[in-house]
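Trainee: take a look and give me a structure for this.
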Amino acid sequence: MASAQLYLDTRRAKVDGTFPVKIRIGYGRQAKLFNTIISLSKTDFERVVIGKGKLSDHLKAVKPKLDTLIKKANVVIEGLTPFNIETFTTRFFQRGNRLDLLFLLKEKADKLWELEKIGNSNLYKQAWTLLVEYHKHTSDSQELLIHTVNVKWLQNFETWVGRQTRVDKKGIILPKYSTTTLGMYLIRVRAIFNDTISDQLIPNNLYPFHTPQNNKGYKILKGGGNKRALQKNEMQRIFDYIPKTVNESFAKDIFMFSYLACGMNCIDIFRLKWSDIDGNKFTFIRKKTEGKLGGQNKITILLNKELSEIIERHGSHKLRSDLIFNVIPDDVNEVEALKAVRSSISTINQTLKKIAKALDITTEISTYFARHSFSTNQMNNETPLAFISKQLGHTSLKTTENYLSDFSNDKAEIYLSSLLENTN
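Mentor: All right, here's what the predicted structure looks like:
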């Protein structure tokens, strides 16, 4: 069993005659010394550590600092089974309380930001913000210790979130957070639990979420089936629409590009390069799954006549930029690139609503409708689920199944009519 104790390194005195105080970690027959910023004389060290003699004001200030270091070292040691000196070193010098859920969420957000995983970083930051707000209502402590977050805590948090409201432009009171949004935040909380258990900071039995082995655990709610798919005839009407402005032309074409390119997300469309095109096809990796384990699947899209014409109308000059669409400026960092993409998507969505209104199609339309419309219309065409899943860039068929809208009424009628041979 490893142990931690204060150690006065008397091998070399400082100019003032004091010696460095270090943390000695003993494990097996080995030991390692860790520096502190504190130096003491031999006499003062005995007073602080052994309690021999009266403490001066200076030593009264020093003692709590050393006590905190020893306490932190012991906490790290207790969380390491078996003990590993490299892991101890990493954890001992990490800032913050490794058992504070709020700290861990914020730390994860910051790390993802540094890795330019901006979207996921923002979700961790938003989850942190919401948990901080809730924690202020339930505790005076600045920390939310991870072992206090159990099934009951999560249920109470869910109830509190459900009571939060907002007022829209028409003065109508609406829920502030959707079930989907809450689910996305709690998925990040669950990921923190997975990390802390993997790092042996907490035991498995403190895991509060539902698993096949723990059917009493908390189940993260899923969205209530807000499917955003347009029928084929509605997509055809948008395709046939004659734009009246440059904005309408770009919005319509990017929307149709997404639909015809197997539900390709706008962020991936705007990152497409001329070098991605190879003859009559192009290949890309989804930005959303880039860098994920098992998420590096390349998606190949056949470059049909309609897609080629859209590129011809809106593509940038090959010699000026490698990017096909002139949305992301050259030589910008990931944050600025994401801002440019979001700004363009916002303008496209506003323009799509005007087009949809003119065509008497739902004005709730957005660029994301193209992705859902592709998958659902492919399903109604009886396209194999495996193909739809592959083209969407999903890593599991279950994800695709959750993604699809219901079958159209016409398809449902055809399928049900085959229950008996002579059904009319």
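Trainee: could you use CA atoms for every contact and neighbour count after this?
Mentor: Noted.
Trainee: separation between residue 230 and residue 366?
Mentor: For residue 230, the distance to residue 366 under the criterion Cα to Cα, to the nearest Å works out to 11 Å.
Trainee: likewise for residue 272?
Mentor: 20 Å.
Trainee: again with residue 141
Mentor: The span separating residue 141 from residue 366 equals 42 Å under the rule Cα to Cα.
Trainee: more neighbours: these two, which one.
Mentor: Comparing residue 141 with residue 366 by neighbour count (other Cα atoms under 10 Å), the higher total belongs to residue 366, at 19 against 9.
Trainee: the more buried one in helix, strand or coil?
Mentor: Reduced to three states with DSSP: H, G, I helix; E, B strand; the rest coil, the structure at residue 366 is coil.
Trainee: from residue 248, how far out is it?
Mentor: Residue 366 is 13 Å from residue 248, where distance means Cα to Cα.
Trainee: one more sequence to fold, the one below, so I can look at both together:
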Amino acid sequence: MSTTVNAICYKAKVLKNNEHPLMIRITKDRKRKYLSLGISINPKHWDFEKNQPKRNCPNREQIIQIISERTKEYQEQILEFKATKKEFTATTLLAKVNNPVKVKTVKELFDSYITRLKDANRLRYAQMYESTLTSLLAYNGHLDILFSDIDVAWLKKYEAWQHKQSFALNTIGTRFRHLRVVYNLAIEENIVKPDYYPFKKFKVSKLNEQTAKRSITKEEIISILNYQGKSYYECFAIDVFTFAYLTAGINFADIARLTTDHITGDRLVYKRKKTKKLIKIPLQQRAIDLIAKYKQDDSPYLFPILSSFHKTEQQKVNRVHKVYGHVSKHLKAIGEELKLPIKLTTYVSRHSFATNLKRSGVSTSIISECLGHSSEKVTQIYLDSFENSQIDEAMKNLL
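Mentor: Below you'll find the predicted structure:
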């Protein structure tokens, strides 16, 4: 059905000066949309049959020029829609002409977002997005493309390419989530219209592989805590693991940044670097002893990971990453020596803290608060399934 674009004197509305507003009227599929031209006219100066100002109308030439220019914009957009065989309505035509998108490529917005993360000192996240950007560039060759070019077919090809490279499913899922975040940002900044959003049909959730449980039993935890290290680094790795377990599974990056200012009475009070949520945890005696063991008078930090030498955020991130590598290496070896069922990492302390509390009857809501999670749904990921013996006992209550 044809689309018509006319300028009309909108008689249904009378302004304070007793004039009527001039409107652009778009008619398509028997539906009409109106948009004010920002000018008004006395009805005696308007030819309602020809939809144009009469010869005696003041400023007639200027009004005709405005009408002509605005009408031309709509006619050109209609031609573009038809040339690209894109369906449109009167509403989308109005939006396209009056809210034109900003021209910014996928590469430009990725770079901009990574810069924002770095400016906010979220350097690890910035590195993750840089990794995704590198992957996208390796796949497509360049990203000097518009977001509207990324459709479901493009996403499926990118997914297939990653599978062919033998990337883990969770890695693929993470990259698609990063791309989705930047695409949503493009919509928010009016770089691409929501109509083009491909993630309504392409479901990223299918790329989530259930993460193997990282918790161990209380008995296995005790065997780690009682392990006698054979070197300074082994002892340090055990002490870091012990402190994390006794302080609600505090993240290694947060341990590294703890200072005397985070000790309030007999409590550890700090903000999680990842979520910025305030955590308040009572300090167990063994945790207090570990603080006393490693605290140095010439350093504000509780543990010898960072020092006054590390001033910039990048220096701190690099140092934490390096020490974490050493700690992880020694924990892995200790776990193998103790014949633990899973690879021993600092994350095991966090998951085990949550699971062992749950098995002791502590509610998920309290555990969630201790972990600093945004919701109990997140906490549930940490909670290990109960042993078969517990399930067997529970099933006996059915009859």
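Trainee: TM-score for the pair, please.
Mentor: Comparison of the two superposed chains (TM-score structural alignment, normalised by the length of the second structure) gives a TM-score of 0.71, and 307 aligned residues with a Cα RMSD of 2.4 Å.
Trainee: quick one on the thing from earlier: so what sits against both of residue 366 and residue 248 of the first structure?
Mentor: With contacts defined as Cα atoms under 8 Å, 6 or more residues apart in numbering, the residues adjacent to both residue 366 of the first structure and residue 248 are 348, 352.
Trainee: what's the distance between the aligned partner of residue 240 of the first structure in the second structure and residue 374 of the second structure?
Mentor: With TM-score structural alignment as the criterion, the equivalent of residue 240 of the first structure in the second structure is residue 226. Residue 226 of the second structure is 33 Å from residue 374 of the second structure, where distance means Cα to Cα.
Trainee: next: residue 302 of the second structure.
Mentor: 27 Å.
Trainee: more crowded one of the two?
Mentor: residue 302 (24 against 12).
Trainee: show me where the stretch 1-150 of the second structure has helices.
Mentor: Counting by DSSP state H, counting those that start in this stretch, the stretch 1-150 of the second structure forms helices over residues 60-83, 90-98, 106-119, 123-140, given from the N-terminal end onward.
Trainee: now tabulate those in CSV and tack on mean neighbour count.
Mentor: As requested, the helices of the stretch 1-150 of the second structure are arranged in CSV below (neighbours: other Cα atoms under 10 Å):
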stretch, mean neighbour count
helix 60-83, 14
helix 90-98, 16
helix 106-119, 17
helix 123-140, 16
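Trainee: mind giving me CSV with those helices and columns for distance to residue 32 of the second structure?
Mentor: Below are those laid out as CSV (distance: least, Cα to Cα, whole Å):
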stretch, distance to residue 32 of the second structure
helix 60-83, 14
helix 90-98, 7
helix 106-119, 35
helix 123-140, 42
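Trainee: ok, which of these comes nearest residue 197 of the second structure?
Mentor: When the helices of the stretch 1-150 of the second structure are ranked by proximity to residue 197 of the second structure, the top entry is helix 106-119, at 13.7 Å, counting by Cα to Cα.
Trainee: what's the nearest residue to residue 299 of the second structure if we skip its chain neighbours?
Mentor: In this structure, residue 299 of the second structure finds its nearest non-sequential neighbour in residue 307, 6.4 Å apart by Cα to Cα, 6 or more residues apart in numbering.
Trainee: quick check, that neighbour in contact with residue 296.
Mentor: No - at 10.2 Å, residue 307 of the second structure and residue 296 do not qualify as touching, with contact defined as Cα atoms under 8 Å.
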